[in-house]
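Undergrad: Show me the folded form of this:
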Amino acid sequence: MSGIFSKIPNEIVVKIFCFLPAKDLCSVSLVNKNLWSVTQDDYVWQSACDNQFPADYVSQELKKMINEEPISEGCNSDEQQVVNKTNGKKLFKRLHRHISFIAKERGVVWLDCQERGGNYHHWKTLEDSQSEFGKVVFLEHVWWFDVFSTLKAVAPGTYYVVWRLKVKLRQISLHDLNFYTTVVEKIEDSNEETIIHEYNHIPQRIMFTNISRKNDWVEYRLPYKLVVPEREVINGKLLYHNVHIKIYNYDGFLKSGLWIDYVRLRECDGSRVYEQFES
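TA: All right, here's what the predicted structure looks like:
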């Protein structure tokens, strides 16, 4: 290794890397071959998961990852768990994602798979080749509008909230939907949450009309910037932040004609241009 890292024992370098954010790890890997080699060590990524995320969240995502992986030929289930557990980089990527796939997460009231939905489902899950995930949700008709999602253990930073939508206006219109977002702090192994930031935005009615004129998917960026504070360790427990994202309207009028692909947190970037639909 060159520079200061050539004077530090390799084990210490690995320990330091375990506390670096993903972006910094990727930047370090570009310095030289030796540092690149260190960043490929699965121990670094596995330790980064343990150091930077609450234990219960790591455990949940690891179980999901194991269940989603096909069992390799000749491996029993215990062996397969060991194989999957060593893929720390993949696990870290899952933990660090700031996106929710609505159709998969099922955070929608009266979706087609819901109990007692009968043949009159208010929301439908549809396959869509233009979706990043292959499936979207479609609003057939509903009076009580409530779509929600939670992004867990979000890394500190400033973000835009971006919804990928498509609108088809009918005689029944969309309006007065509240795009509501909260940042909550939470201590690992605790069920209690404290709201520290709260954001509301009810778009102008022209917004839905303008999106419908596109007759295509659009990324609708909410006008506020979402601030997620630094994490802390308090009495040996990690204090981290979840983000709850929701669109709702409980007024008594029938709503219809909305497709939702995903909601995503995207780090603020002045060079990225978003289309405006409310001006």
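
Undergrad: hey, let's count contacts and neighbours off CA atoms from now on
TA: Will do.

Undergrad: so who does the closest residue to Cys18 other than its chain neighbours touch?
TA: Taking C-alpha to C-alpha, 6 or more residues apart in numbering, and ignoring the residues beside it in sequence, Cys18 has Ala48 as its nearest neighbour in space, at 4.5 Å. With contact taken as C-alpha atoms under 8 Å, 6 or more residues apart in numbering, Ala48 is in contact with 17-20, 92.

Undergrad: would TSV of those with distance to Ile102 be doable?
TA: Formatted as TSV, the entries for the contacts of Ala48 read as follows, by distance: C-alpha to C-alpha, whole Å:
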residue	distance to Ile102
Phe17	34
Cys18	32
Phe19	31
Leu20	30
Phe92	21
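
Undergrad: Among those, name the ones in helices.
TA: Among these, the residues falling in helices (DSSP state H) are 17, 92.

Undergrad: List the buried residues for stretch 242-261?
TA: When neighbours are counted by 16 or more other C-alpha atoms under 10 Å, the buried residues of stretch 242-261 are found to be 242-249, 255-261.

Undergrad: Can you give the contact residues for stretch 87-99?
TA: For stretch 87-99, with C-alpha under 8 Å, 6+ apart as the criterion, the contacting residues are 42-46, 48-49, 53, 57-58, 61-62, 65, 151-155, 262-266.

Undergrad: just the strands in this structure please.
TA: Ranges of strands in the chain, per DSSP state E, are 99-101, 123-127, 135-139, 145-151, 157-167, 178-187, 193-201, 218-228, 232-234, 237-249, 258-267.

Undergrad: elements contacting the second one?
TA: Think strand 123-127. Contact analysis of strand 123-127 by 3 or more C-alpha pairs under 8 Å, 6 or more residues apart in numbering; DSSP states H and E lists strand 135-139 as its packing neighbours.

Undergrad: Point out the other helices and strands that the strand it packs on packs with.
TA: Applying 3+ C-alpha pairs under 8 Å, 6+ apart, one finds that strand 135-139 makes contact with helix 102-105, strand 123-127, strand 258-267.

Undergrad: Show residues contacting the first one.
TA: Pointing back at helix 102-105 there. Taking contacts as C-alpha under 8 Å, 6+ apart, the residues outside helix 102-105 that touch it are 108, 125, 135-137, 149, 260-263.

Undergrad: Now the second one, please; I'll put the structures next to each other:
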Amino acid sequence: MDLATYQHQHHHHHRQQQQQQQLQHRELKTNTTKTFEDIPREILHLVFIWLTGTDIANIGKSSRTLQLLVQDDYLWSVMTKVRFPRIYKETLQEINDCRNDQSGNDSNSSMSAICWRDIYMAKDESRLSAAKNMHITHIKLPYWRIVHTNESIYGATAKLHSVCWFDVNGVIEGVPPGRYRVQWRMRLSLSARWNEPLDFTASVIPKKKMSAKEEQKKKEEEEEAVLSYTTPPEFYAREDVVTNTWILVTMPGEIDIKGGWGFTDVRVSHEKRTDFWKSGIELDWVRLQPAGEAAGEGLLVDYESRHTFYWRTSHGMRTSSSSHDLTAEGTVQNNNGMWSSSWCGDSDSGSVDDFWMLD
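TA: Predicted coordinates for the structure are as follows:
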């Protein structure tokens, strides 16, 4: 065998070895590659419990396998336990009460009616009903009353007639990390024009006991996560605010939930505990709105009606314009058609004739 033949055979053998090694490497890589769906269900549960209900719903749209996974009610029970522990315990107590019930089939029916997904999603939006989920001091006539109405997604609102000790507060549970604005849905009648400036607050509630050093650090961080705002003196005198129709009032400033805190409870309040009488306020709900969704900075007021409003004055009738500046730090925006009121006569204003709304 001459040298040229030997080199040719050696080169051919070397190429065969390289091709075989590449093929083996490709097969090994193919066999070891895993998709998201190949992750064990227990591991996916550990990931999903730190997501919101909206996130889980979107994940379920990505494949049939994940859709089946997110339909598992056990997953939603674990998510509820992590994000809303109080609600989880109360629901378990309700299940135990059903088991101890001596009513036979009725007990089994009550237990089967419990859906963890529905329980979780009812709290997923970080919103509270003033009438159903918040504590209101003197929540009875002649001070306050609960109004059952289809103008609220909760079916009820809290209407103030007249009170000195004005205190409405509640806890929004399981708020994900992020920056938020505080937004109230309310309606103000003419009798609110004599209200003094009222306070809006939002603050983080500590979750667990810590060491002294950790507690001090957390306290400093939580002091930064306190939002407090007092309405300007002219707020309740503005004819573009006291419209007797539903408005969305977004407070200035933001509350920051740190990433390392996980799901956090936030206390929100609307209050003023003085000797002066307050009236003319109807509250529907309060929520924490992601800061990126806000239409602007400062105090924002969004209308929820297409109608034009008129006030009777000593000089005749005057109409409200569609947009006004509230203060130097805020604006009024007209978002037509979110909700619509049928009329605006209100007993709190003294007389229906004092206030008109025309198409």
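
Undergrad: ok, back up a step: how about a markdown table for the contacts of helix 102-105 of the first structure, with distance to Lys186 of the first structure added?
TA: Formatted as a markdown table, the entries for the contacts of helix 102-105 of the first structure read as follows, by distance: C-alpha to C-alpha, whole Å:
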| residue | distance to Lys186 of the first structure |
| --- | --- |
| Val108 | 24 |
| Thr125 | 32 |
| Lys135 | 31 |
| Val136 | 30 |
| Val137 | 30 |
| Ser149 | 16 |
| Ile260 | 28 |
| Asp261 | 28 |
| Tyr262 | 24 |
| Val263 | 22 |
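
Undergrad: Tell me the one of those residues nearest Pro223 of the first structure?
TA: Taking C-alpha to C-alpha as the measure, Pro223 of the first structure lies nearest Val263 of the contacts of helix 102-105 of the first structure, at 14.5 Å.

Undergrad: and the closest one, what does it touch?
TA: For Val263 of the first structure, the contacting residues are 99-102, 161-164, by C-alpha under 8 Å, 6+ apart.

Undergrad: now the second structure: which of these match?
TA: Retained contacts for those in the second structure, judged by both residues aligned by TM-score structural alignment, their matches' C-alpha atoms under 8 Å, are 99-102, 161-164.

Undergrad: Just send those back as CSV, with neighbour count too.
TA: Formatted as CSV, these follow (neighbours: other C-alpha atoms under 10 Å):
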residue, neighbour count
Ile99, 19
Ser100, 20
Phe101, 21
Ile102, 21
Val161, 23
Val162, 19
Trp163, 20
Arg164, 17
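
Undergrad: CSV for the residues you listed, including distance to Arg272 of the first structure?
TA: Below are those laid out as CSV (distance: C-alpha to C-alpha, whole Å):
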residue, distance to Arg272 of the first structure
Ile99, 18
Ser100, 21
Phe101, 22
Ile102, 24
Val161, 14
Val162, 13
Trp163, 15
Arg164, 16
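
Undergrad: Out of the residues you listed, flag the one nearest to Val183 of the first structure.
TA: Val161 (11.9 Å).

Undergrad: What does Cys75 of the first structure correspond to in the second structure?
TA: Matched across to the second structure, Cys75 of the first structure falls on Asn105, judged by TM-score structural alignment.

Undergrad: Burial check on its match, number of neighbours?
TA: Using other C-alpha atoms under 10 Å as the criterion, Asn105 of the second structure is surrounded by 9 other residues.

Undergrad: list the contacts for it?
TA: Counted by C-alpha under 8 Å, 6+ apart, Asn105 of the second structure has zero contacts.

Undergrad: The counterpart of Val243 of the first structure in the second structure - nearest residue in space that isn't next to it in sequence?
TA: Structural alignment places Val243 of the first structure opposite Val266 in the second structure (criterion: TM-score structural alignment). Residue nearest to Val266 of the second structure in three dimensions, not counting chain neighbours: Val204, with 4.5 Å by C-alpha to C-alpha, 6+ apart.

Undergrad: which helices and strands does the longest helix seen in the first structure pack with?
TA: The residue-count maximum for a helix in the first structure (DSSP H) belongs to helix 55-68. In terms of contacts (3+ C-alpha pairs under 8 Å, 6+ apart), helix 55-68 of the first structure is packed against helix 77-85, helix 88-96.

Undergrad: Would you point to the one among those that's packed deepest?
TA: Mean neighbours per residue, mean count of other C-alpha atoms under 10 Å, is largest over these for helix 88-96, with a mean of 19.

Undergrad: Mean deviation, that helix versus the second structure?
TA: Following superposition, helix 88-96 of the first structure is found to deviate from the second structure by 2.6 Å on average (mean C-alpha distance after the TM-score superposition for the first structure).
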